[in-house]
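Asks: the following block contains a protein sequence and its predicted model.
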Amino acid sequence: MLGVECLVYSLVMVGWFIVTITFLVSGIFLLVNNLVGDTCVAMNEWLQNPTVDSALENIIPNIDNQITKKILSATKDVTYGVVEVTNTYISNVSNANATSYAGASYYNQSGPLVPLLCNPYNEDDTDRHCAPNEVNFENASEAWEKYMCDVSLVGNCVTPGRLTPLGYKQITALVNVSSGLYHGMPFVIELMNGTFLKKTLSDLSKMLCSGIEEYSMWVFTGLVASSTMLMFLLVHWIVYSEHRRCRAYTKKTDAALYWKKVSC
């Protein structure tokens, strides 16, 4: 009997411990759920009207449109300048029919002329369309490779061609710089004017906030149901154990009375 009581008390203690942990986890879950819910509400408010004073508006940095325009203009100017430097080298050096008296501009270049690099902008930063005989950022390196020549120890061409390996390396490096500025500029603009942030928050809202209340209620209901069921089982086990003990005591008492009557 003593062993049964010890087992019951042990189960009661373990059960209360589990119940306590369950309610503690439920509280933490509710706290996290409220935080996530408030965040989702704040994101939706900001996405619907970014200019209105909201919780996110106070922490998201705003960049003035004039600053954005200046950065855009400066990026276009640099891209335009790098392409112009590249084309100046091709026109005045690679495509020049220089003589041996031209100094560094002569390295025995010959053969078909190297096509110029397409400049995506005019001098006034307006968009420019490529001419038919120009190469663009995507195919410039591959196109110019056909115009390379083999060089001697002093760096002069010994085969037909208008670009030395060193010259080819230099102008392709300039292409990579201008291409990076040109293709990276839209992302920078989206980052500065908030378009990228809006898209990111919109994706997060659709992916994480959709149905969060429904899922949260399911989890919370499951935790409460588990705790309630465990409490019920513990109480039932205590009542059952007490009932068994009472029955055992009653049988023992009845047996004692019976033997007492017999002995009399």
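Replies: That came through fine.
Asks: okay, CA-based contacts and neighbour counts for the rest of this
Replies: Noted.
Asks: now the element after the helix or strand encompassing I28, going C-ward?
Replies: Element membership for I28, per DSSP states H and E: helix 2-48. Using DSSP H and E, the helix or strand that follows helix 2-48 in sequence is helix 65-89.
Asks: quick one: buried residues of that following helix?
Replies: 71-72, 75-77, 79-84, 86-87, 89 (16 or more other Cα atoms under 10 Å).
Asks: before we go on, here's another structure to hold up against the first:
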Amino acid sequence: MKFSVSVFVALAFVSLPSSVALSRDSSSSAAAQEPLKLILGSPNFGSWKGVISSADSLAPGPSSDFSDYLVLAADRTKRPDILRAFKPYRGGWNITNNHYWASVGFTGAPGFILAAVWILSFGSLLVVYHCCKWRVCEKAKGSSYNSRRICLILLIIFTCAAAVGCILLSVGQNKFHTEALHTLKYVVNQSDYTVGILQNVTQYLSLAKTINVTRFSLPPNVLGEIDKLNVNLNNAAVTLQETTTDNAAKIKRVFYAVRSALIAVATVMLILSFLGFLLSLLRHQHLVHIIVVSGWILVAVTFILCGVFLILNNAISDTCVAMKEWVDNPHAETALSSILPCVDEQTTNQTLAQSKVVINSIVTVVNTFVYAYANTNPSPNQDHYYNQSGPPMPPLCSPFDGNMEDRECSSQELSISNASSVWESYICEVSQTGICTTVGRVTPEIYGQLVAAVNESYALEHYTPPLLSFRDCNFVRDTFESITSDYCPPLVRNLRIVNAGLGLISVGVLLCLVLWVFYANRPQREEVFADPRPQVKDGPFVNGLDSHHHSGDESKLSA
């Protein structure tokens, strides 16, 4: 069960967009060009954990100064720690801490203790019953009519209680299974959204390597940085997608296994309760004994399942509370800091600055071509002549100034969003030699190169902010907030229904087992419903009285 819960939580973390982290160099000049680096923040992927070039680029992890450390779900997790001689655990929610799991495991102790007590106590009772069977049978035969009737009524009540528990268990496990799959689907969808963003950025970055407007292209250093970003983003998308798919499949198998086990328990217990009741009514003592032994083992299994689901209930509740507290303090130093690192504002700004540099470089390439080639009227003997003519093309607007601050476009400049459609009217028709035969400033081939450059700028301008929101933990915070508000309550509620069903089955069948043995050894049917008043038995003295009485009657008749 620890595995299933940890895998679920790990998948939730690794499949969220915050699993891609940025790193920065100690040098400020190199930091502006430091590429994205992948980090999968899950304890299940040890080789990826903590792959960060500089620790100061992340939200601070646990330190010796606990004054700034936020213990998640502190009130809920104050439980005895089995690994520390049952001393109180005060470390809060932390799935990477064995002491946390030891404290959560302690919450299932009632079910496990009941299972052990039941196995020993009822086993001893069965041994005593078989060793002293004749005494039990004599007491049963001598029991009163009212006690046998009360026993029958109790059997009916406890059998109905067990049946109600089976129904609760079936309904609860079905709802829990549905809600668990919905939660998993939501997390996977969030992962798919992240992968889609990364793949879109990767595709547009791949286009940057082909940007070549006639003789103008991006500087080699910018192309190098684009290549690094492209490789890292592609690796992040592929790894994230594969990890999410693999973990989702494992979790689904766990969910279906749990569902099958609960359905089997509900079905077997329902059949067992009614079969035992029927056999006890028909006085099939040997069959009743077989049913009793089977029920003895199954009740112990049910108590163990109660303990397991108590652990699962507390683990999920702890996780939901921890997520809620982290949502309120996303950048606080918590147990999630080593699992879900968030990039600080400085690194985010450096990444944004790098994307702005690339956008300005692309705009510079485009505008250099517009002013030096497209809007000139060269003579036919010049190398950049292709018979361009007509009104001059408007240049592309750079959304950032020299200090990488936002700027407004002038009326003569085109924004990145509408430049492609406006430039389409400046395309000329060309001959087989590539010379314009109509009025126009660009050939279709050059127009395609311009569109590629604009698309690259558009991609960086529109897809970088969502990626940065991942790094700011905003997207993760929204995801966790949705999970805690929409998915946690039904999960916890349905787990309680499952526990209630298991408890009702355990108690109902447990009490039925005791009554089956005694009720199956009751007297014959006709004796049960006979007049409970004592009957006069035959004997020598009684026969003598009867003989005397009859002889007296005969004498009277003869007289």
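Replies: Perfect, thanks for sending it. Everything quoted here is computed from the prediction, not taken from an experiment.
Asks: follow-up on the earlier one: let me have the buried residues of helix 65-89 of the first structure in TSV, adding distance to Y107 of the first structure as columns.
Replies: TSV is the format used below for the buried residues of helix 65-89 of the first structure (distance: Cα to Cα, whole Å):
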residue	distance to Y107 of the first structure
I71	40
L72	39
T75	34
K76	34
D77	32
T79	29
Y80	28
G81	26
V82	24
V83	23
E84	22
T86	18
N87	18
Y89	14
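Asks: of the residues you listed, just say which sits nearest to V8 of the first structure.
Replies: Using Cα to Cα, I71 is the member of the buried residues of helix 65-89 of the first structure that lies nearest V8 of the first structure, at 75.3 Å.
Asks: the closest one -> the second structure?
Replies: Counting by TM-score structural alignment, I71 of the first structure lines up with T351 in the second structure.
Asks: from A237 of the second structure, how far off is that match?
Replies: Per Cα to Cα, to the nearest Å, T351 of the second structure is found 18 Å from A237 of the second structure.
Asks: go on, E413 of the second structure?
Replies: From E413 of the second structure to A237 of the second structure the distance is 36 Å (Cα to Cα).
Asks: host element of H183 of the first structure?
Replies: Counting by DSSP H and E, H183 of the first structure is found in helix 165-193.
Asks: okay, buried residues for that helix please.
Replies: In helix 165-193 of the first structure, counting by 16+ other Cα under 10 Å, buried: 165, 167-168, 171-172, 174-175, 177-179, 181-182, 185, 188-189, 192.
Asks: again, but for stretch 505-513 of the second structure
Replies: 505-510, 512-513.
Asks: do stretch 123-141 of the second structure as well
Replies: By 16+ other Cα under 10 Å, the buried positions in stretch 123-141 of the second structure come out as 126, 136-137, 140-141.
Asks: I'd like the residues you listed as JSON lines, with distance to Q241 of the second structure appended.
Replies: Shown next, in JSON lines, are these (distance: Cα to Cα, whole Å):
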{"residue": "L126", "distance to Q241 of the second structure": "56"}
{"residue": "V136", "distance to Q241 of the second structure": "66"}
{"residue": "C137", "distance to Q241 of the second structure": "68"}
{"residue": "A140", "distance to Q241 of the second structure": "68"}
{"residue": "K141", "distance to Q241 of the second structure": "71"}
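Asks: ok, so of those residues, who is nearest M269 of the second structure?
Replies: Distance to M269 of the second structure across those (Cα to Cα) is lowest for L126, with 20.0 Å.
Asks: from L305 of the second structure, how far off is that closest one?
Replies: Counting by Cα to Cα, the gap from L126 of the second structure to L305 of the second structure is 24 Å.
Asks: circling back: which stretch of the second structure lines up against the helix or strand that comes right after the helix holding H183 of the first structure?
Replies: Using DSSP H and E, the helix or strand that directly follows helix 165-193 of the first structure along the chain is helix 195-204. Here helix 195-204 of the first structure aligns to the second structure at residues 474-483, judged by TM-score structural alignment.
Asks: so which bits of the matching stretch are buried?
Replies: Neighbour-count burial for stretch 474-483 of the second structure flags 474-477, 479-481, 483 (criterion: 16+ other Cα under 10 Å).
Asks: also stretch 303-317 of the second structure?
Replies: The neighbour-count check on stretch 303-317 of the second structure (16+ other Cα under 10 Å) flags 303-317 as buried.
Asks: could you do stretch 85-101 of the first structure as well?
Replies: The neighbour-count check on stretch 85-101 of the first structure (16+ other Cα under 10 Å) flags 86-87, 89-90, 93-98 as buried.
Asks: give the aligned range of that stretch in the second structure.
Replies: Matched against the second structure by TM-score structural alignment, stretch 85-101 of the first structure falls on residues 365-381.
Asks: what's that stretch in contact with?
Replies: By Cα atoms under 8 Å, 6 or more residues apart in numbering, the residues outside stretch 365-381 of the second structure that reach it are 213-214, 216-218, 384-389, 392-396, 441-442, 450, 453.
Asks: separate out the buried members of those residues.
Replies: Members of those classed as buried by 16+ other Cα under 10 Å are 213, 217-218, 384-389, 393-396, 441-442, 450, 453.
Asks: cool, thanks, talk later.
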